[in-house]
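Trainee: Below are the sequence and a predicted model; questions follow.
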Amino acid sequence: MAHPSQLGFQDAASPVMEELLHFHDHALMIVFLISTFVLYVILAMISTKLTNKYILDSQEIEIIWTILPGMILVLIALPSLRILYLMDEINDPHLTIKAMGHQWYWSYEYTDYENLGFDSYMVPTPDLTPGGFRLLEADHRMVVPMESPIRVLVSAEDVLHSWAVPALGMKMDAVPGRLNQAAFIASRPGMYYGQCSEICGANHSFMPIVVEAVPMQYFEDWSSLLLQDL
């Protein structure tokens, strides 16, 4: 999860998020090089003869500053389109979960099981256990098996919401009357925190998301116990 004074992204917990981190570093380096070059040109124009009218009106200069930005856009667009394709590709998911946004909580339904579903509310601050995270803990976590393709169907009951878990590279709008889908693979066990990322009302900041990735055997035991309780 995020921590105070953090500048970068959270540690990647899925292959898609790893790709997003690499793309971020790639684009940031391009921005850094452009900024350095522009600053150098500005300083050079102030302190040297680069302000000569024959240089500023040069046809070669105009060709360069027309072609170079186009090449830079291609360098950014190609990896971006590749990641967009990876994020939209959903092949043979092992598990499908329907996440429904409400004012102001989430409900989850495991569509591959009969009658396996629950509501997930934020744990109030007075009820937090030692080590719990304020505004991020939920009374029921969305438990998923690690290293398995998971499809999430996202919708809303009332107003716009957004199901987002940064460490998994997930952010999908929950629109009433519309069923959106996304997929992820949790590459390591752990708990990954998120929140509704759409301003959905007065208690917008009180509907956290907690995804717990566990080995397959633990997931099967958890689902069996939950079905017995239900």
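Mentor: Done, it's in. Residues are numbered from 1 along each chain as shown.
Trainee: CA atoms for contacts and neighbours, from now on please.
Mentor: Will do.
Trainee: how long is stretch 158-173 end to end?
Mentor: Distance between the two ends of stretch 158-173: 13 Å, counting by C-alpha to C-alpha, to the nearest Å.
Trainee: got a list of contacts for it?
Mentor: The set of residues external to stretch 158-173 that reach it, using C-alpha atoms under 8 Å, 6 or more residues apart in numbering, is 1, 10-14, 16-17, 20, 99, 101-103, 154-155, 174-176, 180-186, 192-200, 209.
Trainee: and the residues you listed, which of them are in strands?
Mentor: Taking DSSP state E as the definition of strands, the contacts of stretch 158-173 contribute 99, 101-102, 154-155, 174, 180-184, 192-196, 209.
Trainee: just the buried members of those?
Mentor: Buried residues within those, defined by neighbour count using 16 or more other C-alpha atoms under 10 Å: 99, 101-102, 154-155, 174, 181-184, 192-196, 209.
Trainee: can you map out the strands along the protein?
Mentor: Along the chain, the segments classed as strands by DSSP E run 95-102, 105-110, 117-120, 142-145, 150-156, 161-165, 170-174, 180-184, 190-196, 208-214.
Trainee: Tell me which of these lies nearest to residue 70.
Mentor: Closest approach to residue 70 among the strands of the chain is made by strand 170-174 (29.7 Å; C-alpha to C-alpha).
Trainee: what angle do that closest one and strand 180-184 make?
Mentor: Relative orientation of strand 170-174 with respect to strand 180-184: 170 degrees, computed using axes from the mean of the first three to the mean of the last three C-alpha atoms, to 10 degrees.
Trainee: Second structure for comparison follows:
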Amino acid sequence: MQLKTMLTGLTATVLAAPALAQDLEVVGKPVDGAMGFQPAATSLATQLQGLDNLLLVIITIISLFVIGLIAYVMVRHNRRANPNPASFTHNTPIEIIWTLAPIAILIVIGAFSLPVLFNQQEIPEGDITIKVTGYQWYWGYEYVGEEELAFESYMIGSPATGGENRMSADVEAQLVEAGYSKDEFLLATDTAIVVPVNKTIVMRITGADVIHSWTIPAFGVKQDAVPGRTAELWFTPEREGIYFGQCSELCGIAHAYMPITVKVVSQAAYEAWFEANKGGADYVDVSAFLTN
């Protein structure tokens, strides 16, 4: 099916306007041995990473201060240096300081963290709205308010795509055919969400059976998909490329095998992709519409 859809997309592109297809850069994915965050591809992710860096500085200062106090007490008030211990029971100035100082620290943290939280939770009007439904163990997507465009997304190598949740020669061939590398097994899906760069995307998220969680680390977004409820998140991708995520709520035996793929492309490529896929046609990958 993947080969058929790719050929269909390539044919449509040639008929519409001669162009050469090119691969999207893989921007957001986990890297073995790496530390820190994935590259921030939205303002939300940039704010979250900045907040994390600020908190790291604050907790480092606090930790060094406490370690210094402990070291001072060990040296200044050990039995050898201070054979006659003091007999006082309290010290009012110190008690005022250790009460007010944590309050001041929390106010500083709140002053920086609450705007980030509000920015996440205040959902703007979206240029594109997509309904996301979590299933055991795959994702369903429906572009809301557009002409009919809905599809399901399975991990390449899952039983639904002819695999057994493990790497094999057949699965590797599927990955290569879809434009992925062997290293992207467990991350790549047979279909992908496609959105245009620099547009506001609103995701309406729910679950069909148990609780799932839709997450793209490079976008700085995560939202539980709860059966019977609909929650929303938003993002505005600032860089074209391929971004991977995973279900982040333990949802059953195949929880590890329901990844998420988002492809951010130009407005022209998005529109061509949408036209090729609307109306329930066989899924055509957006790579067929990328041009040099």
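Mentor: Structure's in. What do you need? Please read all numbers here as calculations on a predicted model, not as lab measurements.
Trainee: about what we covered before: list just the nearest of the buried ones among the ones in strands among the contacts of stretch 158-173 of structure 1 to residue 223 of structure 1.
Mentor: For these, the residue nearest residue 223 of structure 1 by C-alpha to C-alpha is residue 99; the value is 16.8 Å.
Trainee: who's in contact with the counterpart of that closest one in structure 2?
Mentor: Residue mapping for residue 99 of structure 1 onto structure 2 gives residue 132, with TM-score structural alignment as the criterion. Residues touching residue 132 of structure 2, when contacts are defined by C-alpha under 8 Å, 6+ apart, comprise 139-142, 203-206.
Trainee: I'd like to know how far the alignment partner in structure 2 of residue 6 of structure 1 sits from residue 28 of structure 2.
Mentor: In the superposition onto structure 2, residue 6 of structure 1 corresponds to residue 34 when matched by TM-score structural alignment. Applying C-alpha to C-alpha, one obtains 13 Å for the distance of residue 34 of structure 2 from residue 28 of structure 2.
Trainee: the more surrounded of these two?
Mentor: For the pair residue 34 of structure 2 and residue 28, the greater number of neighbours falls to residue 28 (22 against 8), based on other C-alpha atoms under 10 Å.
Trainee: Would you mind confirming that the more buried one is in contact with residue 45?
Mentor: No - counting by C-alpha atoms under 8 Å, residue 28 of structure 2 sits too far from residue 45 to count as a contact (11.6 Å).
Trainee: picking up where we left off before, switch the strands of structure 1 over to a markdown table; also include distance to residue 73 of structure 1.
Mentor: Listed next are the strands of structure 1 as a markdown table, based on distance: least, C-alpha to C-alpha, whole Å:
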| stretch | distance to residue 73 of structure 1 |
| --- | --- |
| strand 95-102 | 36 |
| strand 105-110 | 39 |
| strand 117-120 | 43 |
| strand 142-145 | 38 |
| strand 150-156 | 32 |
| strand 161-165 | 28 |
| strand 170-174 | 25 |
| strand 180-184 | 27 |
| strand 190-196 | 32 |
| strand 208-214 | 35 |
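Trainee: can you tell which of the ones you listed is closest to residue 53 of structure 1?
Mentor: Closest approach to residue 53 of structure 1 among the strands of structure 1 (C-alpha to C-alpha): strand 170-174, 50.9 Å.
Trainee: For the closest one, give me the average deviation versus structure 2.
Mentor: Averaged over the aligned pairs, strand 170-174 of structure 1 sits 0.5 Å from structure 2 after superposition, using mean C-alpha distance after the TM-score superposition for structure 1.
Trainee: What's residue 193 of structure 1 aligned with over in structure 2?
Mentor: With TM-score structural alignment as the criterion, residue 193 of structure 1 lines up with residue 244 in structure 2.
Trainee: Next up, the contacts around its match.
Mentor: With contact set as C-alpha under 8 Å, 6+ apart, residue 244 of structure 2 has these partners: 28-29, 187-188, 216-217, 259-262.
Trainee: quick check, nearest of those residues to residue 63 of structure 2?
Mentor: Nearest to residue 63 of structure 2 among these is residue 217, at 28.1 Å by C-alpha to C-alpha.
Trainee: burial count for the closest one?
Mentor: For residue 217 of structure 2, the tally of surrounding residues (other C-alpha under 10 Å) stands at 21.
Trainee: mind checking how far it is from residue 40 of structure 2?
Mentor: Relative to residue 40 of structure 2, residue 217 of structure 2 is positioned 8 Å away (C-alpha to C-alpha).
Trainee: How about residue 259 of structure 2?
Mentor: From residue 259 of structure 2 over to residue 40 of structure 2 the distance is 19 Å, taken as C-alpha to C-alpha.
Trainee: Who has more neighbours out of the two?
Mentor: Higher neighbour count among residue 259 of structure 2 and residue 40: residue 259, with 26 against 21, using other C-alpha under 10 Å.
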